[in-house]
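J.: Turn this into a model:
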Amino acid sequence: MKRKLLGVIDATTYHEDLEDLLTHRSLAALPFAGRYRIIDFVLSNMVNSGIRSVAIFPKMQYRSLMDHLGSGKNWDLNRKRDGLFFFPSPIVDNDGNKIGSFEHFAANMDYFYRSTQEYSIIANCYTIFNMDFRPILNWHSQAKCDITEIHHQDGRSMEMYLIKTSLLIKLIETRHETGYTCMKDVVTAIQNDYSICHYDYNGYTVMIDSIENYFSTSMKLLESNIWKQLFIKEQPIFTKVKDEPPTKYSKSSSVKNAMVANGCKIFGTVENSIVSRGVKIGKGAVIKNCIIMQKCQIEENCYLDSVILDKDVKVDAGTQLTGTTRSPYVIRKGTKQGALMNS
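T.: Now for the predicted structure:
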C-alpha cells in the first residue's frame, strides 16, 4: 500500500516588514508573479506530490485568501472525499511566527482524527519554490526518522516538517505536559525522545519576509533561468482562473523584458516590470522596474521607477514616483496618487 501524505499549511504568519502590503490581506494571499498568490506555490507542490487532503490554518485578514482558494477547484481539491479544508484560528493572541501551532491544531482535532493519511507535511505559506515531497517521504522512511525538517542547501530551516500523523496527534494532545507549542519547539529541543532528521533541498527557494525581499524576488523572475526553476511544465503552479480578454497593446506602447498578465491595456512604455491583470497604462507613461498589481490605472505621462502599486491604485497624469531596489516606493491598495502631491 502506498504511503499517503496529509497537507497542512500554516497561514498565520505576519511579517511587520510587509505591513504596507498586508493591510487588507494575509501573507498567504499576497500577489506574486502577475497572476499568482504566494500560497499557490506550496499548495501546488502538495497537489503535484499526490496530496489530496490539504488543511489551511489562517488567523486574520483571510477573506481575500478564501476568495482566492474558493472550493479548491483550480487545484483539483473540490472532492467528495478529502479535498481542501479551511480552519481559521480561534486564538487571536498566539505567536503568528511559530509554524505549526499545536494550540491552533488542537482546536480542529477532528480533522486529524479522521484523516487516513499515514504521514503529514506541515509547511509555511510564504515560500517561493517548486518541490516534489514524495522523494522526501521515501528518504524519511528509509532513514527511520520520527521528524524530518526540510532545509535550504545552505543549512537554514525552510520551516517545513514531515511527520507521522499519529505522532503529530500525540504531540498536539500532550502539548501541556511536554511544553511544546509548535513543531520548531520539538526539533530544537535539547533533549527529546524522537529521531530528528534534516533533509537538504537544493532547488530554488526564497522565503518572503520583507518588502525588499519581495521586490528583489519578483524582479529576479524576469531572468529566464530563475523562471524555469519555478515554473516547470511537469510540476505546474496552479492559481485561480479568471476569464479576461487578452492584453491590448497600442501602437504607442513599448514593452521590454516584462511580464504582463491578461486583461490589460498598454499605451505607454513598460520595462523590467511585472504587470498584473486588468491594468491600464496611459500614453506617454513610463514604467520601469515596477510591480503593478491588479486593476491599477496609470494615466498619461507618468514616470514610475522601482515602485510597487498594490491593487486598485490610481496614479494621476504627470505623476512621478521613484524608489530604489533596496527601498521600493510602495502605494497601498485602493489609494490615489496625484501629480502635485508626489512630483
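J.: From here on, just use CA atoms for contacts and neighbour counts.
T.: OK.
J.: what about the closest residue to residue 322 other than its chain neighbours, how many neighbours?
T.: The shortest distance from residue 322 to any non-neighbouring residue, by CA to CA, 6 or more residues apart in numbering, is to residue 305 (4.8 Å). Residue 305 has 22 neighbouring residues, counting by other CA atoms under 10 Å.
J.: Following up with a second sequence; could you model it the same way so I can compare the two?
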Amino acid sequence: MKALGIVFSNIHDTNLPELVRMRTLASIPFGGRYRLIDFALSNMVNSGIDKVGVITKRNYRSLMDHVGSGKDWDLARKDGGLIILPPFGDRDSDGLYNSRLEALKSITGFLGHCDEDYVVMTDCDNVCRINYYDVIEYHRISKADITLVYRKGMPEEDNAVVIDTDADGRVTNLKYERKSEGEKQIFANIYVMKRSLLMNLIMDSLASNYTHFTTDLLVSNLKAMRIMGYEHKGYFAAITSMQSYYERNMDLLVEKNRHELFGDRSVFTKIRDSVPTKYGASAVVKNSLIADGCVIEGTVENSVIFRGVKVARGSVVKNSVLMQDTVLGENVTMNCMITDKDVVVRDRRVLSGSENHPFYIPKGSMI
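T.: Got it, this is the predicted structure:
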C-alpha cells in the first residue's frame, strides 16, 4: 500500500502577508526551532510515506534552503524522496496558480509518472501530529472514494470549511462558515484518495473549466462519490492569521500541548549544530522555550525564543516570540511582540503590543 505525499506550500499566503513578504508560508518559523513545513514532512515520513512532492509558487528560496535535498527527513533518495514542484507555465498560463485545483493541474505530468496507489494531500499551515497510515487504512476499510480529515472545534476565522457527516461518517455537506462560538467539524485541508481518481478529477475539471477543488469538485460529487470524514483527535494548530500565529506559539508553553504535538514521534528539521545556550549570572527565565545558540543575560518570561537570539543585561522580554538572530540591547522592555529574523533593538527601547494584537517587527529591522 504505497502512498504519495503532496504538500501545498503557498495556498494560504494571503492570511499572513507580513510573514510571507520574503518567504513562503511553508518556511515560516514556528516553535523555537522549526518551520511550518517540518510538521507536514515529519508526519509523512513517520507514516511511511517516502515520496513527497512540495508544490511551490513564489518566494520559495528560503524553503529550498531549508529542505535542501531532504536528508534531514530521510528523503534524500534515488527512488522517491523529496521533489520540489515549482510553478509550471505554458502558453495558456504563467504557472502562478490561484487555487488548489489550478496547482494540481500544473503537476499532472508529475502525478502521471508516479506509481503509488494513494495520494495524501495536506497544507503546510496545519501544525499537528497525525499518522497518515491510520487515515489510509480507514479510507480503505470504509471503501471511500475520498477521505477528508477534520477536527472538532470552534471556527477561528471567516470562511472556515465545516463538514457535516451522517452516522456512518459519510460527508453529507461542505460549507463555508464565519467565525462562531459553537463547536463544529472543521475541515483540516487533508485529503486521501487513489492517485488514479485524483488524475480523473483533474481531467474532468479541465474539461468543465472548474477552478475550485472544494466547491467545484467535492460539493458537486457528494452524492456521486463516497466521501468519508476522519476525525483527528489531539492538538491541532491552524495558522490562519498573525494573531493565530502568536497564539499557537504561546500554546507550546503548555505542557499538555507540547506532549500532544511532539510526544513519542519525532518532528524533524534542518540541523544547524549550534552551541548550547549561554545563561549569564543575571539571567532569569520563566516558562519559556529557548532554542540553542542563544545568549540570555536578561529576563525572559512566557516567551518562545529561536536560535541565536541575544538578550542583553537588564532587558525584559515577556509574552513574546523572537525569531532567529534577534538581538536586544541593554535595558530593553518587550511585551507581546513578534520579531522576525535578524531584528536589532537598541538599548533602552520600550516596545509593547497586546495579547489580542501583538506588535510585529519585520525581518532585518533596527529599532
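J.: just to revisit the earlier point, now do the contacts for the aligned partner of the residue nearest to residue 322 of the first structure in the second structure.
T.: Structural alignment (TM-score structural alignment) places residue 305 of the first structure against residue 335 in the second structure. Listed by CA atoms under 8 Å, 6 or more residues apart in numbering, the contact partners of residue 335 of the second structure are 317, 318, 319, 320, 351, 352, 353, 354.
J.: Which among these count as buried?
T.: For those, a burial check counting by 16 or more other CA atoms under 10 Å picks out 317, 318, 319, 320, 352, 353.
J.: What are the boundaries of the strands in the stretch 51-200 of the second structure?
T.: Using DSSP state E, counting those that start in this stretch, the strands of the stretch 51-200 of the second structure run over residues 51-55, 81-85, 118-123, 126-128, 146-153, 160-165, 171-177, 184-194.
J.: among these, which is nearest residue 276 of the second structure?
T.: With CA to CA as the criterion, residue 276 of the second structure lies closest to strand 126-128 of the strands of the stretch 51-200 of the second structure, at 26.3 Å.
J.: Superpose on the first structure and give me the mean offset of that closest one.
T.: When the first structure is superposed, strand 126-128 of the second structure averages 0.4 Å from its matched positions, counting by mean CA distance after the TM-score superposition for the first structure.
J.: which residue numbers in the first structure go with that strand?
T.: Counting by TM-score structural alignment, strand 126-128 of the second structure corresponds to residues 127-129.
J.: Can you name the residues in contact with that stretch?
T.: Contacts of stretch 127-129 of the first structure (CA under 8 Å, 6+ apart): 38, 39, 41, 42, 158, 203, 204, 205, 206, 207, 208, 230.
J.: residue nearest the centroid of the second structure?
T.: Centroid-nearest residue in the second structure: residue 125, 2.5 Å away (criterion: CA atoms, centre = their mean).
J.: tally of neighbours for residue 274 of the second structure?
T.: With other CA under 10 Å as criterion, residue 274 of the second structure counts 12.
J.: Run a quick check on it versus residue 292, I expect a contact.
T.: Yes - between residue 274 of the second structure and residue 292 there is a contact at 6.1 Å, judged by CA atoms under 8 Å.
J.: rewinding a little: kindly provide the distance from the match of residue 305 of the first structure to residue 324 of the second structure.
T.: Taking CA to CA, to the nearest Å as the measure, residue 335 of the second structure falls 18 Å from residue 324 of the second structure.
J.: Ok, residue 211 of the second structure next?
T.: 38 Å.
J.: Over to residue 49 of the second structure?
T.: In this structure, residue 49 of the second structure and residue 324 of the second structure are 30 Å apart, going by CA to CA.
J.: OK, contacts around the counterpart of residue 237 of the second structure in the first structure?
T.: In the first structure, the residue paired with residue 237 of the second structure is residue 206, using TM-score structural alignment. The neighbourhood of residue 206 of the first structure, defined by CA under 8 Å, 6+ apart, consists of 127, 128, 129, 217.
J.: Then residue 16 of the second structure?
T.: Per CA under 8 Å, 6+ apart, neighbours of residue 16 of the second structure: 25, 240, 241, 242.
J.: burial measure for the third one, as a count.
T.: For residue 241 of the second structure, the neighbour count with other CA under 10 Å is 19.
J.: give the contact list for it.
T.: 15, 16.
J.: quick one: the helices in the second structure?
T.: 36-46, 61-67, 100-105, 108-113, 132-141, 195-208, 242-251, 255-261 (DSSP state H).
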